[in-house]
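1. how would this look folded up:
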Amino acid sequence: MKHIIVPATSANMGSGFDSIGIAFQKYNHLWFIEIEEGLEILINRKQKLKIPTDKNNLIYKTMVGFYELIGKQMPGVRLIQEDYIPLTRGLGSSAACIVAGLMAANDISGCNYSKEELAQIAAKIEGHPDNSNPALLGGMVVGALDKEEMRHVKLKMPENLSFAVMVPDFPVETEKSRGVLPYTVTRKDAIFNSSRAALLVASMITGNIDNLKMAMDDRLHQQYRLPLIPGMADIFKMADVFGSKGSYLSGAGPTLVSVLTDDTVSGFSEKMNGYLSTIPHKWTLEVLKPDLEGARIISE
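-> Just a heads-up that it's a prediction; the model follows:
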């Protein structure tokens, strides 16, 4: 059997709505092998939400779609899935399944598509590239998608950054989180976000991380999703007090992320864990470094 790992991803990064994302060193695992016929799926690690073990499994559905795209018959497969990316928490669990399915199908079919070609397919499946790009390519990636193609740039980030990932014990469904967003925004808010997104990219490239607090501010999605995530505003305020360089809502939520320098990790973690223990709901804080490689087959 071959073994694929796919990193967790954090989309939007505040102002980069549906366009900017980053990969973290937290992984889903997939072992796969072609069999004579049929479908066998084993889930090694249970989560609160049940993962389908039939043809409704997202990894398998993605593989079927890949084979339809290349005009070949889908063979029988055995899949072993071991997930450490939490479901419905805004850390790219769906994108990880799509990327794993594409890589497995690409390998079994012998197509040998490049990561760039797979990134084009994944972005169109997802409808936006901010999770699928970093899942495949690693690092922090800026992407734009139109009807014909997706373009992207992988940024070189400062090496001394870590990310405090705060995950609550309640989910927020992506459909519900997208449903609260307005169809139109004012010119003022559009200018606000375009300037912040540009500042975010420029600051990461140049290492001017003191800009991140402003650069990660947003008026396209976070203010509308605030009521869905109890404690979000206060956690952001306390993150500033405890030394965060900037904080944002990860994807559709409810996970919150604060950007830290490596030398502030221990102090921030101790203080933030203390604060999180005093508010409603259970929050889990994990400090992660960026994954710079993206999805890969690591062994057989």
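
2. drop to CA atoms for contacts and neighbour counts, all remaining ones
-> Will do.

3. just the strands in the stretch 151-300 of the chain please.
-> Here the stretch 151-300 of the chain has its strands, by DSSP state E, counting those that start in this stretch, at 161-168, 246-249, 256-261, 283-288, 296-299.

4. and the fourth one, which residues are buried?
-> Meaning strand 283-288. Neighbour counts using 16 or more other C-alpha atoms under 10 Å place 283, 285, 287-288 of strand 283-288 among the buried residues.

5. Make TSV out of the residues you listed and add distance to Pro254.
-> Formatted as TSV, the buried residues of strand 283-288 follow (distance: C-alpha to C-alpha, whole Å):
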residue	distance to Pro254
Trp283	11
Leu285	13
Val287	17
Leu288	17
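
6. Mind checking the strands of the stretch 151-300 of the chain for the one nearest to Leu58?
-> Closest of those to Leu58 is strand 296-299, at 18.5 Å (criterion: C-alpha to C-alpha).

7. Please provide the structure for the following sequence as well, for comparison with the first:
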Amino acid sequence: MTFVDGPVTVRVPATSANLGPGFDSLGMALTWFDEVTAEVTGSGLTFDITGEGSDEVPRDETHLLYRAMSAAFDLLSEHPDGLHLTCRNTIPHGRGLGSSAAAIAAGVVLARALVVGGGDRVDDTTLFGLATDLEGHPDNVAPALRGGFTISWIEGAAAETLRLDVEADVTVFVPPEPVPTSVARGLLPDSVPHGDASFTAGRAALLVAALTTAPERLISATEDRLHQSYRSEAMPDSYKLVRRLRVEGVPAVISGAGPTVLAFAHGLEAWTPAGWARRELRVSPEGAHLTV
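-> Now for the predicted structure:
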């Protein structure tokens, strides 16, 4: 038998990349999850989608979840005749909380789990490399797959990641309107002053220490001069909230490409802008994992 009998379900976390100075390298899994169930069928591709983005995402082969599964099936040299996919989406789309990385992570994990002996044929390192190729960079897919706090980089042509266990209170402030990642990236300059690069490199190193052994350093460790200010014109209210929180001593950053604001603290109800959602979270020790 090539495929397992019955459905397989994966739970995958939201993620926050960059965390201030760790541009395209640092990421963190959060206790906020999407859940996807896949089952091999006789023919065709069908979807049952509820929650975030259910009125907007495609229900055909162009869906990112299916594209990730198809790429993993290619790697396994196995393709089912049909699939039924059930998506329970809670992670907001286009808000800098890793919804695309969650879809990719869910897809590659599900495809491997659906193939009998898939875990023996494709290991976690290979799966991470595939997910990185699909996403374009490893900063979100690393924590989506492995949980915790991750440091990721490209070694030659291969994606590498180092996972650390950290504990932290996190609050996210989610604005009502998205900002496409392509728009946010398009605002970045081709080069930055050497002083800004040196400053941010030092803060990125400090952030690793702050999240593991020196939380009192988080306000300094989350400073950045590489990307957040350049993106402010696409998300002025988010950037304003970051600055206001930091003036009050709260370590706050733009989550990923934004426009969500992430703060390393709880009890920030009074700071929630009108019309925004606020959610208190923790760092998730688990990445994408199969559920029984």
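
8. Work out the TM-score between the chains.
-> After superposition, the two chains reach a TM-score of 0.92 (TM-score structural alignment, normalised by the length of the second structure), with 283 aligned residues with a C-alpha RMSD of 1.6 Å.

9. Out of the strands of the stretch 151-300 of the first structure, flag the one nearest Ala190 of the first structure.
-> Closest to Ala190 of the first structure of the strands of the stretch 151-300 of the first structure is strand 246-249 (C-alpha to C-alpha; 17.9 Å).

10. circling back: tell me the most buried of the strands of the stretch 151-300 of the first structure?
-> strand 246-249 (a mean of 26; mean count of other C-alpha atoms under 10 Å).

11. residues near the alignment partner in the first structure of Ser100 of the second structure, how many?
-> Using TM-score structural alignment as the criterion, Ser100 of the second structure maps onto Ser94 of the first structure. As a burial measure, Ser94 of the first structure scores 19 neighbours (other C-alpha atoms under 10 Å).

12. quick one: Ser94 of the first structure is in a helix?
-> Yes: under DSSP: H, G, I helix; E, B strand; the rest coil, Ser94 of the first structure sits within a helix.

13. For it, list the residues it contacts.
-> By C-alpha atoms under 8 Å, 6 or more residues apart in numbering, Ser94 of the first structure lies in contact with 58, 87.

14. let's go with 10 Å and repeat that
-> Taking C-alpha atoms under 10 Å, 6 or more residues apart in numbering, we find Ser94 of the first structure in contact with 8, 58-59, 85, 87-88, 100, 126, 131-132.

15. Mind checking which of those residues are in helices?
-> Judged by DSSP state H, those include 58-59, 100, 126, 132 as members of helices.

16. Surely Ser25 of the second structure is in a helix?
-> No: Ser25 of the second structure: not assigned to a helix; according to three-state DSSP it is strand.

17. wait, isn't it in contact with Ile151?
-> Yes: between Ser25 of the second structure and Ile151 there is a contact under C-alpha atoms under 10 Å: 5.6 Å.

18. what residues are shared contacts of these two?
-> Residues touching both Ser25 of the second structure and Ile151 (C-alpha under 10 Å, 6+ apart) are 18, 138-139, 142, 161.

19. can you list those residues in a markdown table and add distance to Thr31 of the second structure and neighbour count?
-> Putting those into a markdown table (distance: C-alpha to C-alpha, whole Å; neighbours: other C-alpha atoms under 10 Å) gives the following:
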| residue | distance to Thr31 of the second structure | neighbour count |
| --- | --- | --- |
| Asn18 | 18 | 25 |
| Pro138 | 19 | 29 |
| Asp139 | 17 | 30 |
| Ala142 | 15 | 34 |
| Thr161 | 20 | 20 |
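
20. Look up how far Pro227 of the first structure lies from the match of Ser100 of the second structure.
-> Distance from Ser94 of the first structure to Pro227 of the first structure, counting by C-alpha to C-alpha, to the nearest Å: 24 Å.

21. Repeat that for Tyr113 of the first structure.
-> Going from Tyr113 of the first structure to Pro227 of the first structure by C-alpha to C-alpha gives 43 Å.

22. and what of Leu181 of the first structure?
-> Leu181 of the first structure sits 12 Å away from Pro227 of the first structure, going by C-alpha to C-alpha.

23. Lys156 of the first structure now?
-> According to C-alpha to C-alpha, Lys156 of the first structure stands 34 Å off from Pro227 of the first structure.

24. Show me which of those two is the more surrounded one.
-> Neighbour totals were compared for Lys156 of the first structure and Pro227, and Lys156 leads with 15 against 12 (other C-alpha under 10 Å).

25. How about the aligned partner of Val10 of the second structure in the first structure: what's its closest non-neighbour residue?
-> Structural alignment (TM-score structural alignment) places Val10 of the second structure against Ile4 in the first structure. The shortest distance from Ile4 of the first structure to any non-neighbouring residue, by C-alpha to C-alpha, 6 or more residues apart in numbering, is to Ile297 (4.3 Å).

26. Equivalent analysis for Ser220 of the second structure, please.
-> In space, Ser220 of the second structure comes closest to Arg203 once its chain neighbours are excluded; the distance is 7.1 Å by C-alpha to C-alpha, 6+ apart.

27. can you map out the helices along the stretch 151-300 of the first structure?
-> Secondary structure of the stretch 151-300 of the first structure (DSSP state H, counting those that start in this stretch): helices at 174-179, 187-206, 212-215, 222-225, 232-241, 265-276.

28. ok, and for the fourth one, which residues are buried?
-> Pointing back at helix 222-225 of the first structure there. 222, 225.

29. which other helices and strands contact it?
-> Contact here means 3 or more C-alpha pairs under 10 Å, 6 or more residues apart in numbering; DSSP states H and E; on that basis helix 222-225 of the first structure packs against helix 174-179, helix 232-241, strand 246-249.

30. Please pull up the equivalent of the residue nearest to Ile4 of the first structure in the second structure.
-> Checking TM-score structural alignment: Ile297 of the first structure goes with Leu290.

31. Which residues are in contact with Leu207 of the second structure?
-> Leu207 of the second structure sits next to 19-22, 26, 201, 213-215, 217-223 when contact means C-alpha under 10 Å, 6+ apart.

32. The first structure: which residue goes with that one?
-> Leu207 of the second structure maps onto Leu200 in the first structure, by TM-score structural alignment.

33. Centroid-nearest residue for the second structure?
-> For the second structure, the residue nearest the mean C-alpha position is Gly98 (2.9 Å; C-alpha atoms, centre = their mean).

34. measure the closest residue to it other than its chain neighbours to Glu52 of the second structure for me?
-> Spatial nearest neighbour of Gly98 of the second structure, excluding adjacent residues (C-alpha to C-alpha, 6+ apart): Thr15 at 5.0 Å. Noted for Thr15 of the second structure: a distance of 16 Å to Glu52 of the second structure, by C-alpha to C-alpha.

35. Need the counterpart of Thr284 of the first structure in the second structure.
-> In the second structure, the residue matched to Thr284 of the first structure (TM-score structural alignment) is Ala277.
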